[in-house]
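Visitor: below is the structure, and that's it, no one-letter string:
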């Protein structure tokens, strides 16, 4: 035993066991998040049953079973339920009933006691709406401008309903495109005309120049107004087509509800679907989650603006932090005179890596946004004042704050990479007649690029998961408009963005509907983890390619 302990084998097994335990914990955590989050998109069967409430009255309920739990019977009795004295434990079920516009609540707990057997009616439908959440009920009729087109009992009703819903979704997308692209472009041009006129006034243009400019501006505005009237007429016609269809449905209690088709995203019958149909529906809903905009206070819809904002911010941050971090490391390692001042600078850099991120957010808000951004507005955008352009939180300031946050990581990694370059390589280059500058930039720096990429990988991993500083410098709860569009300068660095990390915080802690938001928290968290993994794998691939490229030179 003593020989085995002295051989070091126990420590090898201990390290291997620790690594295996960490891998199991990471895989288990990701698996839990995936099951809790991505399972939300599977079309669950819709149950119908009869329950007895606290007053002894019977009610018919229709919805999806979310989960169940066993509680002490005393708790149920305290809640007003009448239970036999010999019952110690009772099971209750959380049922998602939807119909928030009818009942006021879409999630309810029901006791198993007094609950009838569950049934799964084939014609029960689930409607995903743009407002008021989901709807659970039975179809009655499809109407167009008040006239019945199909009754639910007629053959071909479901096909007609699917076609009508598909048409309404297409019309809604066309209207959205017109409002965001066509009308947005016209509004952008009108705002440019106003700012040009304001700038001429600030520059002190004389009356004749202003009169000549006003005539030109009036002609341009008249042209834009004509375009707006034409686009508006097209949009109004689409609105008329969109609002003429109505679905008449009935809830479990028998109450009929009129649902305009323009408020419907999808109509499904989970109880009538097979595994293949549910799989297709699952993929469709999951793809919509990744590519659509959020709805209902971020508790429904997609997260594409948050994904796009996160990627854009990380890319802009990488473009900013890489040259500054690399140049700072090169100066500290290759040019700065070694001494107490340099040691103090290095200690300061190391300490910056441990500063809480919220401190960077406060600094970014005070210096970047208010001071630097306010100065930029006064110098380059005076015509927009008092409305700020760069003097307000936005994409550029969020990226710059994250660049400052991750700068110590890039500096330390690059400096470590430069220190590992053998002295013989430097001496060989100098012996061949190269200058110190040529040796540095053509020999040393290329060999240190893998270390630079390592620093960038660490910077991306930290920046993509930060939330606290971003809340102060440019990330907001809802910003469905992307910072990239067809209007000059195309990438709008002054625009506010959404971020996956803040989206998780907002949905998880600020949502008015906790149960509806719970699966989206898991799904968004897993999306953020996968996004970070993809970004890191891309950077690692680049680093490995550079390492292989310069391996022979370093040997």
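Guide: Received, thanks. Everything numeric here is computed off the predicted structure, so don't read it as measured data. Numbers count the residues shown, from 1 in each chain.

Visitor: going forward, measure contacts between C-alpha atoms and count neighbours the same way
Guide: Noted.

Visitor: tell me the contacts of residue 359?
Guide: residue 469 (CA atoms under 8 Å, 6 or more residues apart in numbering).

Visitor: so which residues of the protein form strands?
Guide: 47-52, 58-72, 89-96, 107-111, 125-129, 135-144, 147-151, 245-250, 256-260, 264-268, 294-295, 300-301 (DSSP state E).

Visitor: how about CSV for those strands, with distance to residue 229 and mean neighbour count added?
Guide: Below are the strands of the chain laid out as CSV (distance: least, CA to CA, whole Å; neighbours: other CA atoms under 10 Å):
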stretch, distance to residue 229, mean neighbour count
strand 47-52, 50, 18
strand 58-72, 46, 16
strand 89-96, 45, 18
strand 107-111, 45, 17
strand 125-129, 30, 22
strand 135-144, 28, 22
strand 147-151, 32, 15
strand 245-250, 26, 22
strand 256-260, 27, 17
strand 264-268, 28, 18
strand 294-295, 29, 19
strand 300-301, 32, 22
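
Visitor: try it against this one:
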């Protein structure tokens, strides 16, 4: 036994066991998040319950079975819930039902006790209508009005065609509003700032005024034409309507301009459900958020996360590599260099919110405010760069991840034998040429390792971004068709903040819970995708410069 301990085998097995348990825990957590998130997009059956209401009156409820739990009978009786006197069970099941139709019912979700349920069925004619506002609508489609004519017979096909038409028209209207109309508004604002700048510089002449006014008049004329087309598209999208009989037994007519999709889940087969599942995932990834982020997609958050991380990587890579090269190749081996290395290592342990406060105070207020005063005085008091934006978020996270890149690059430089440097210098190369052509290529895998670690940390950070650029809902993306096309001063959406907002700031907690899992799984997927891209580049560089290692 003593020899076995001295051999070190127990510590090897302990280390292997710890690593295995850690991997199992991480994989299990990812599987849980993925399952709870992806099952949200699966078409669930729509049930019809006949329940006993207050005063013994029967009530009909239509909706999806959202969750269920076991409740002690004693707790129900203590809460004053009426139970049968002969009830002898210790636990009862109660069901959480998503009823939707939130503009006509008090609660979007309601609990129903199993003893109150008189009957439950899944009629094939029950439909789910996904809407732009007020969430889902459940009921029986009783009529479709297309171009002023009432459709009879099978309503499935005509209703889908009418909805597709309305969705296409709404998409054209949104593209027009965000594209050409948005560009005109952007140009009008540019003209206003140009006139204000000339006024501040005492260069505003009558001729310049007339030229600017002529440009405004032309833009206004174009705007009126586009506005008329926008109103036509909106009105045309609302031409058709659908009538649905809800669980109250009342017929509700709604314009199809407010309807995004319709499904009859109880009629679907397995392959239809799989196709619907992929369709819903695609809409979640490519769509815009709705209903205070509790409905719709997360494309702006995906775009903002990836864009900010790429911008951060572009900033941190040269800074980190230059700092590491100076410390390892040029700086003297003295107390000051040791102090700088200790400071760099300690910076990695500073809480991220401290970096956020620093970024807000230095980058946003000091640097951004100075840029506004020097280059954009005509826009004041409205800030241009003096407010949180994607550029300040990228700079803040670049400072946050800078120690990781410096340490990783230094370790890569330290692994290169000094004989290689001496050989290069002996052949007549300068130190700069040796560094650029020999040392840095050999250290490039270590540099990419530092970048991978920086991306992994930066993509998941939320606390500093709340101070320096991220918002609940960004009206426009940082990239559009207006010059200079890349607007790094704009605020943006982020998957991490989206998870926080949906999970803890949502007005409808039950509706938002599945989106927390879905967005979390998506964030992990984005981080893994970015890391795999960087790992692929690192492996390519390793193979490319393998001859130098030999």
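Guide: Nice, I can see it. Note that the coordinates shown come from a computational prediction; the quantities given were computed from them, not determined experimentally.

Visitor: rewinding a little: need the strands of the first structure in CSV with distance to residue 283 of the first structure, can you?
Guide: Formatted as CSV, those follow (distance: least, CA to CA, whole Å):
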stretch, distance to residue 283 of the first structure
strand 47-52, 23
strand 58-72, 20
strand 89-96, 22
strand 107-111, 25
strand 125-129, 16
strand 135-144, 21
strand 147-151, 30
strand 245-250, 26
strand 256-260, 26
strand 264-268, 14
strand 294-295, 18
strand 300-301, 14
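
Visitor: what about those strands, which gets the closest to residue 476 of the first structure?
Guide: Among the strands of the first structure, strand 294-295 comes nearest to residue 476 of the first structure, with 13.0 Å by CA to CA.

Visitor: could you list the residues in contact with that closest one?
Guide: So strand 294-295 of the first structure is contacted by 130-131, 300-303, 480 (CA under 8 Å, 6+ apart).

Visitor: kindly report the same for stretch 540-555 of the first structure.
Guide: So stretch 540-555 of the first structure is in contact with 421-422, 425, 446-447, 449-451, 453-454, 457, going by CA under 8 Å, 6+ apart.

Visitor: wait, isn't residue 33 of the first structure in contact with residue 523?
Guide: Yes - in terms of CA atoms under 8 Å, residue 33 of the first structure counts as a neighbour of residue 523; the distance is 7.0 Å.

Visitor: of those two, which one has the most company?
Guide: residue 523 (25 against 20; other CA atoms under 10 Å).

Visitor: now which residue in the first structure aligns to residue 532 of the second structure?
Guide: Aligned by TM-score structural alignment, residue 532 of the second structure pairs with residue 537 of the first structure.

Visitor: likewise residue 200 of the second structure?
Guide: Checking TM-score structural alignment: residue 200 of the second structure goes with residue 202.

Visitor: find the centremost residue of the first structure, please.
Guide: When the first structure is reduced to its mean C-alpha position, the nearest residue by CA atoms, centre = their mean turns out to be residue 306, at 2.5 Å.

Visitor: against residue 480 of the second structure, how distant is the aligned residue in the second structure for it?
Guide: Alignment note: residue 306 of the first structure maps to residue 301 in the second structure; criterion TM-score structural alignment. Distance from residue 301 of the second structure to residue 480 of the second structure, counting by CA to CA, to the nearest Å: 15 Å.

Visitor: surely the match of residue 200 of the second structure touches residue 381?
Guide: No - counting by CA under 8 Å, residue 202 of the first structure stays clear of residue 381, with 10.8 Å between them.

Visitor: great, nothing more from me.
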